[in-house]
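Engineer: sharing a model that was predicted from the sequence below.
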Amino acid sequence: MSDSRQGNARPKFPLGRVYATPGALELLERSNQSPHTLLSRHVRGDWGLVHPDDAAANEQAVRRGNRIVSSYSIGLDASNGDGGLIWVITEADRSATTLLLPGEY
């Protein structure tokens, strides 16, 4: 799994419009975490808990204009069936980025 904390100061790609599902917002609120933190990590290339192959695919997606997916642990929350994970997905055309629970995909 990739959990590198890449310290790039500049965003790697545009986020477009930012959306969040009610489930993601509820989990963030219960965990007292800001969606801005996850978006900042995502846009700078810290893909969170994705498999190394998926991290490499994200790096290619940045260059080629494909969809980018990150996964972040928001703590131990098994009540929603998603294990406390939030996915951040930026569309290939960079028109939108969405924060959502895996079960909401």
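Structural biologist: Received, thanks. Bear in mind that the values here come from a model prediction, so they are computed numbers and not experimental data.
Engineer: contacts, neighbours, all on C-alpha from now
Structural biologist: Will do.
Engineer: just give me how far the particular helix or strand that has Asp53 in it sits from the chain centre.
Structural biologist: Asp53 is located in helix 52-64, with elements delineated by DSSP states H and E. Between the centre of helix 52-64 and the centre of its chain there are 13 Å (C-alpha atoms, centre = their mean, to the nearest Å).
Engineer: this is the other structure I want to compare:
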Amino acid sequence: MSKRKFPMGQLVATLAVIELMRKESISLEELFALHVAGNWGGVSEATRTDNERALDGGGRLVSIHEVAGRRVWIVTEADRTRTTALLPEEF
């Protein structure tokens, strides 16, 4: 597994994400592991660039991973106190 690139703080997931992951028999920890390793998934180039800058200078970190045709967003707050897994419509 890749090295952690930043602290994630408290890990939180919405009920919709928990239900999706359970239905698909996928561990939410897998998505969190990708995120903390700097695998930003399906984000835009602009977001990818913002994430890389935020690793050094602070700022929100966002990754997007597809699960069963649904996009799951993983968002770490700028102060690194919380990382949340949610569906885009819950943002």
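Structural biologist: That came through, no problem. Note that the structure is predicted; figures quoted are calculated from it, not measured.
Engineer: how many neighbouring residues does Ser25 of the second structure have?
Structural biologist: As a burial measure, Ser25 of the second structure scores 9 neighbours (other C-alpha atoms under 10 Å).
Engineer: ok, now Ala54 of the second structure?
Structural biologist: Number of residues near Ala54 of the second structure (other C-alpha under 10 Å) recorded here: 15.
Engineer: map Gly41 of the second structure across to the first structure for me.
Structural biologist: Per TM-score structural alignment, the equivalent position to Gly41 of the second structure in the first structure is Gly48.
Engineer: surely its match meets Val69?
Structural biologist: No - between Gly48 of the first structure and Val69 there is no contact under C-alpha atoms under 8 Å: 9.5 Å.
Engineer: once you drop chain neighbours, what's closest to the residue most central in space within the second structure?
Structural biologist: Among the residues of the second structure, the one closest to the centroid is Ile74, at 2.2 Å (C-alpha atoms, centre = their mean). Spatial nearest neighbour of Ile74 of the second structure, chain neighbours left out: Ala85 (4.5 Å); criterion: C-alpha to C-alpha, 6 or more residues apart in numbering.
Engineer: helix, strand, or coil at Ile64 of the second structure?
Structural biologist: Using DSSP: H, G, I helix; E, B strand; the rest coil, the three-state assignment for Ile64 of the second structure comes out as strand.
Engineer: returning to what we had before: so which bits of the helix holding Asp53 of the first structure are buried?
Structural biologist: The neighbour-count check on helix 52-64 of the first structure (16 or more other C-alpha atoms under 10 Å) flags 54-55, 58-59, 61-62 as buried.
Engineer: what's the average distance of it to the second structure?
Structural biologist: For helix 52-64 of the first structure, the mean deviation from the second structure after alignment is 0.8 Å (mean C-alpha distance after the TM-score superposition for the first structure).
Engineer: and that helix, what does it pack against?
Structural biologist: Counting contacts by 3 or more C-alpha pairs under 8 Å, 6 or more residues apart in numbering; DSSP states H and E, helix 52-64 of the first structure packs against strand 68-73.
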